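Participant: The following comprises the amino acid sequence and a computationally predicted model.
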Amino acid sequence: MKFISFVFAALVYSLNLFAAPVITDNHIKIDQFGYRPADRKIAVISNPVTGYNSSSHYSPGNNFQVRRWSDDAVVYSGTISAWNGGATHSQSGDKVWWFDFSTLTAEGTYYIFDITNNAGSYQFDINENVYFNPMKQALRTFYYQRCGIAKSTPYAQTGWTDAACHKGSLQDLDCRLYNNTNPSTSKDLSGGWHDAGDYNKYVNFTFETMIDLMLAFKFNTSVRGDNYNIPESGNGIPDILDEVKYELDWLLKMQNANGSVLSITGVMNYTSASPPSSDNSQRFYGPATTSASYTASALFALGAIQFNSIGQTTYASTLQTAAVNAWNWAVSNPNITFYNSGIVGAGEQEVSTYEKLVRKMALATISVWSNRKHYLQNFF
């Protein structure tokens, strides 16, 4: 009997370690990343009224709780408030309520509980570092976007491994000019990242992304880890810069000897295959343009600053030289364009006059940061 009592107590204890709502209902929506202790904390409760999911009716009770995931202890109680006086949101077709539990600041793992319906949300965390893992996984997305390398374990998760792509005949190692496929135009344009929804690679489209990554490194020390589980992890260089370097190395290949920068690497007609290694389409490159050269110049210049700051002076010098050469060519050739739509790639990569100015402004800012006045002399 004592043994049975012991087993029963042990089972109860183990169940409490993994307590959870009896019913998990996705009408109760939380921030799946979690909440920092001092942040405002809102759960959203929805009732579909019109639209594809209008049959999924949900009538929330007025009283809600926050419960600790491990033992179901109630740590906060409150009432919900209707959005816009109970009106139906025109776009979503939902009626919505807010449950504000901002005063709960204790770190832990919790869920929201609707007392009336005996239903709860998925679990969420409250702690200072809730955004670290999402940020880490977001950066790892660029590893999966890499062109020309195998995605292997332990870096790629099960189901996402793949052989090296676009290394076949007449692909990125032997890429030809779009309007002259003579072998004399062959270039090695391997590497870099695929675009978001296709396997093309656009110089201009990488501008905002690369600027954001390098500014994140410059201004936020918390992103400078060397343990993001990419092939370069542990090499003494922050992984965010390792990933940036993968794209910069491709941009260096896109630069001609005269300093100009090619605009695009991609296919002549929109084709796709999955996974990337199964794509056997011939690949081409577009001509050098003013906008691509300004884009690359800005990225080379900012890259030079960042890599110099971590002692990678040789690479920084290479980037600085490339930046100056690209800038000089763009200044001397201010109106060279290539509208690729219907020719190479999927999206139109040529930019407007305003966007060219943005790139020039970026260079001017970089010249101030780096105390190099070369760009400013030609800008004003």
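Facilitator: Cool, got the structure.
Participant: CA atoms for contacts and neighbours, from now on please.
Facilitator: Noted.
Participant: Check which helix or strand Ala273 maps to.
Facilitator: Counting by DSSP states H and E, no helix or strand carries Ala273.
Participant: how close does it get to Ser370?
Facilitator: The gap separating Ala273 from Ser370 is 43 Å, by Cα to Cα, to the nearest Å.
Participant: can you tell me which residues contact Glu232?
Facilitator: Taking Cα atoms under 8 Å, 6 or more residues apart in numbering, we find Glu232 in contact with 239, 242.
Participant: alright, now check it against this:
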Amino acid sequence: MKNKPYLKALLLMLTLTSFTPKPNIDSTNSWVRINLLGYQPQSSKVAIWASKTNHIPEKFELVDQSGKVVHTSTSVKTFGAYGPFKATARLNFSDFKTPGKYFIRIAEVKSPLIIIGDEVYRNTADFALRYMRQQRSGFNPFLQDSCHTHDGFVVYGAKAGIKDSTYFDATGGWHDASDYLQYSTTSANATYHLLMAYRDFPQAFADTKQANGLEGRNGTADVLDEAKWGLDWLLKMHPRDNIMFNQLADDRDHSSMRIPKEDNQYGKGFERPLYLITGEPQQRGKFMNNTKGTSSTAAKFASAFALGSNIFSATDEEYAKKLTQKAFSAMSYSQIKLGVTQTASVKSPYIYAEDNWVDDMELAYASMHLVKPQSLQRNVNTALTYAKQEPITPWLTKDTANHYQYYPFVNIGHYELAKQSSGSNKKQLINYYKQGIAQVWARAKQNAFYRGVPFIWCSNNLTVAFAQQCMWYKELSGDESFNELEQANFDWIFGCNPWGTSMVYGLPSWGDTPTDPHSAFTHLKQYPIDGGLVDGPVYTSIYKNLIGIQLTKPDAYSDFQSDLAVYHDDYGDYSTNEPTMDGTASLIYLLAAYDSRAKQTSNNFKTELGAITRGDIKQKKIALVFTGDEFADGGESIKKTLISENIKASFFLTGRFYNNPKFKSLIKDLKANGNYLGAHSNDHLLYNDWTKRDSLLVTENQFKKDLMDNYKAMQMFGIKKDDASYFLPPYEWYNQQIADWTKSIDLQLVNFSSGTRSNADYTYPELGKSYRSSDEILNSITTYHNSNTNGLNGFVLLLHIGTDPRRKDKFYNKLPQLVKFLKTSGYELVKINDLLKPAL
């Protein structure tokens, strides 16, 4: 056949042109950096290609653990050299959302294990909380021993009419870092972050420890126990209206590395010095600080006390009152001399050289309505004047800054104030955040890591703070244009950085994390310091000029050091590998936020121990919920209000209530009017112990029989189980086991939304400090609306259909006033099944 040679040539050409050989990439000089902790399905998901060659891949594969290619992408954004690398690129796989475990593969280069799932950040906030607990001074639960029990003696006391060396009890609080100094400014900021984390994301935290930090539940979330540890110490550091201390001990502490004990290097036995805040510069050795006023530290005290008072008012009224009083006295102290207070040093030039203070005053004034609600507008106006004085936290606009020069690293005041503001004021505050983010973005968009945070001492703390600012900006504005930038900063902390290591000790347990931090606990005793956030990389120029740094072993990350920045997992490098207490506290807030975000990826509902406790926070809907067992004195009044206001509510009633002949007519009317009627157990059983929540008081059979008896009583009114599938537990008290048993019979457990005192409308004066007046209850609801970004959106607002005769001040009489407030505020009042429609 004369065309045969031609066909052979054609086949050969087709074979050659259809075969694309794998690129020849040396896996020893190219890497894929990822977030070692994992990615949530709906989040931005980006890995970084980093190579010491000039090669940039055209595509990448996502491979499951069996080796199967599950996703191929050409979403490769090329960048040039960065740090030790000649070529870098962003590998974006955000469009892949299937949960599972995978690797990115590019020729012979393979990434570490990539985990995608809703629960990747679950329990991480509590994990980081371990470090805070380990930093406790006084009684230390990790060591199960006490230290620094003789603190302390006053220096610079003349300003307050106190003789120097006078003793004040200042035991407690947290050691600041791997040394044992204790600073009021970092402690107050850390305390505020912990309180804020509990306020904003209570569902992210468990109760596994007692107040002293030892094993055993105490009915209080562990993060709140830790916040109280901080508050208790702050109270000691502000013992009188005219006395406030800025720090306990000084850099003479650095004489040796040791497990915390009693220190005697300060010249007065085992007591350590307490530096009074005088508003004037202080000098103990040859170094003088640049203190100019009393405002920065005192204002931080005020905001922490105010928020603490607001949170603890629900459980400890006397403690809350004390915090309220201290909030006011701290505000007064901040006014003694407007300006910043810096820390003092004796032997070395390293101090917390804070320069700004108006941000602290802004937050303090934005917090004071929590202890004096009637002053809301006046304090908002004052806070706005301070906000305008420092619209952008200064480090955001700079490539470098001094140690703690602009602290806190994020302006929390803008966030809290924006939640209380509206119109042009709110827009202006949001724009302040945007302007700061834009400054960092201008630097970040030049490199593949989206790194715009300067490599100054404690750069990881700044990274966490910047991620917070991006998150709050998105929450306040609804603008998601910085999502990828925010995620990049979060990813950086957990391994998506040039060194490929997480910056948090032990997190994740399967990944590359610090093993040799600058810490006496690890260095001397090989104790783990779980959850501690290390300082992070610094400019190489800074590192080379620091005093006394000497690496103790070969550098495991030598391939990734550069003229730009260095990071060493080495005990000898205190500049990059020392964990900090306040940085870890900020990280706890961020981890709680990311964990809670996962809870809302499918339906935006909040859950706690298996019960839905809040509906979609993006919708201005509220479910008014009334429970009832033996009393129904408010029934007729409530029914009339619902009719006159043309709204529906939800009633969760016990079998005893349904079976009570006196209530039969009321129940029929409530049903006929279109309200939701549900179950509340038959005999109003207490399912689990009040103090040991996991200790059940009923068996599964007892639980199910009692609940089914409740539904039998409901059938008399034509209420079917399938039409009343939401169940609210008696006493509003339950645990995960109760939620699981509920789910096993095709019901959904629900509970009230925490944050207000609405559920205290059953109390009466004879209960003592637990009693709440109707005015207090109404005020708690309006305050929550004013103080939180999402207000009462999605709230399950629980009240009682009747109360004990000993309560004369019936809250249901204020129901018309409450409904008017909610409607005026833009809320739609709906039934529980309308609030939670997608849940079942």
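Facilitator: Sure thing, it's come through. Everything numeric in this text was worked out from a predicted model, so none of it was measured.
Participant: Report the secondary structure state of the equivalent of Arg40 of the first structure over in the second structure.
Facilitator: Aligned counterpart of Arg40 of the first structure in the second structure: Ser44 (TM-score structural alignment). Following DSSP: H, G, I helix; E, B strand; the rest coil, Ser44 of the second structure is assigned to coil.
Participant: One more: the one 5 residues further on?
Facilitator: Classification of Trp49 of the second structure by three-state DSSP places it in strand.
Participant: ok, residues contacting stretch 306-324 of the first structure?
Facilitator: So stretch 306-324 of the first structure is contacted by 214, 217-218, 237, 241, 252, 255, 259, 296-301, 303-305 (Cα under 8 Å, 6+ apart).
Participant: Just the element for the residue nearest to the spatial centre of the first structure, please.
Facilitator: The centroid of the first structure falls nearest to Ala138 when counting by Cα atoms, centre = their mean (4.7 Å). Following DSSP H and E, one finds Ala138 of the first structure within helix 132-145.
Participant: which residues are contacting that helix?
Facilitator: 33, 151, 156, 193-195, 228-230, 240, 243.
Participant: Now with 7 Å, please.
Facilitator: 33, 193-194, 228, 230 (Cα atoms under 7 Å, 6 or more residues apart in numbering).
Participant: The residue lying closest to Tyr539 of the second structure once chain neighbours are set aside: neighbour count?
Facilitator: Excluding the flanking residues, the one nearest Tyr539 of the second structure by Cα to Cα, 6 or more residues apart in numbering is Ala565, at 4.2 Å. Number of residues near Ala565 of the second structure (other Cα atoms under 10 Å) recorded here: 21.
Participant: same deal with Ser190 of the first structure?
Facilitator: Neighbours of Ser190 of the first structure (other Cα under 10 Å): 25.
Participant: Reduced to three states, what does the equivalent of it over in the second structure come out as?
Facilitator: When the second structure is aligned by TM-score structural alignment, Ser190 of the first structure is paired with Thr171. Assigned by three-state DSSP, the conformation of Thr171 of the second structure is coil.
Participant: who touches the aligned residue in the second structure for Tyr199 of the first structure in this structure?
Facilitator: By TM-score structural alignment, Tyr199 of the first structure lines up with Tyr180 in the second structure. By Cα under 7 Å, 6+ apart, the contact list for Tyr180 of the second structure reads Asp253.
Participant: if we can go back for a sec, now the helix holding Ala138 of the first structure: buried residues?
Facilitator: 136, 139-140, 142-145 (16 or more other Cα atoms under 10 Å).
Participant: Please render those residues as a markdown table that adds distance to Gly311 of the first structure to the earlier fields.
Facilitator: Shown next, in a markdown table, are the buried residues of helix 132-145 of the first structure (distance: Cα to Cα, whole Å):
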| residue | distance to Gly311 of the first structure |
| --- | --- |
| Lys136 | 24 |
| Leu139 | 23 |
| Arg140 | 24 |
| Phe142 | 24 |
| Tyr143 | 24 |
| Tyr144 | 28 |
| Gln145 | 27 |
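Participant: which two in those residues are spaced the farthest apart?
Facilitator: Across those, no pair lies farther apart than Lys136 and Gln145, at 15.0 Å, counting by Cα to Cα.
Participant: circling back: list the contacts for the match of Arg40 of the first structure?
Facilitator: Contacts for Ser44 of the second structure (Cα under 7 Å, 6+ apart) come out as 94, 484, 487.
Participant: What remains of those residues once you look at the first structure?
Facilitator: For the contacts of Ser44 of the second structure, the aligned pairs still in contact in the first structure (both residues aligned by TM-score structural alignment, their matches' Cα atoms under 7 Å) are Ser94.
Participant: Filter the contacts of Ser44 of the second structure down to the ones in helices?
Facilitator: 484, 487 (DSSP state H).
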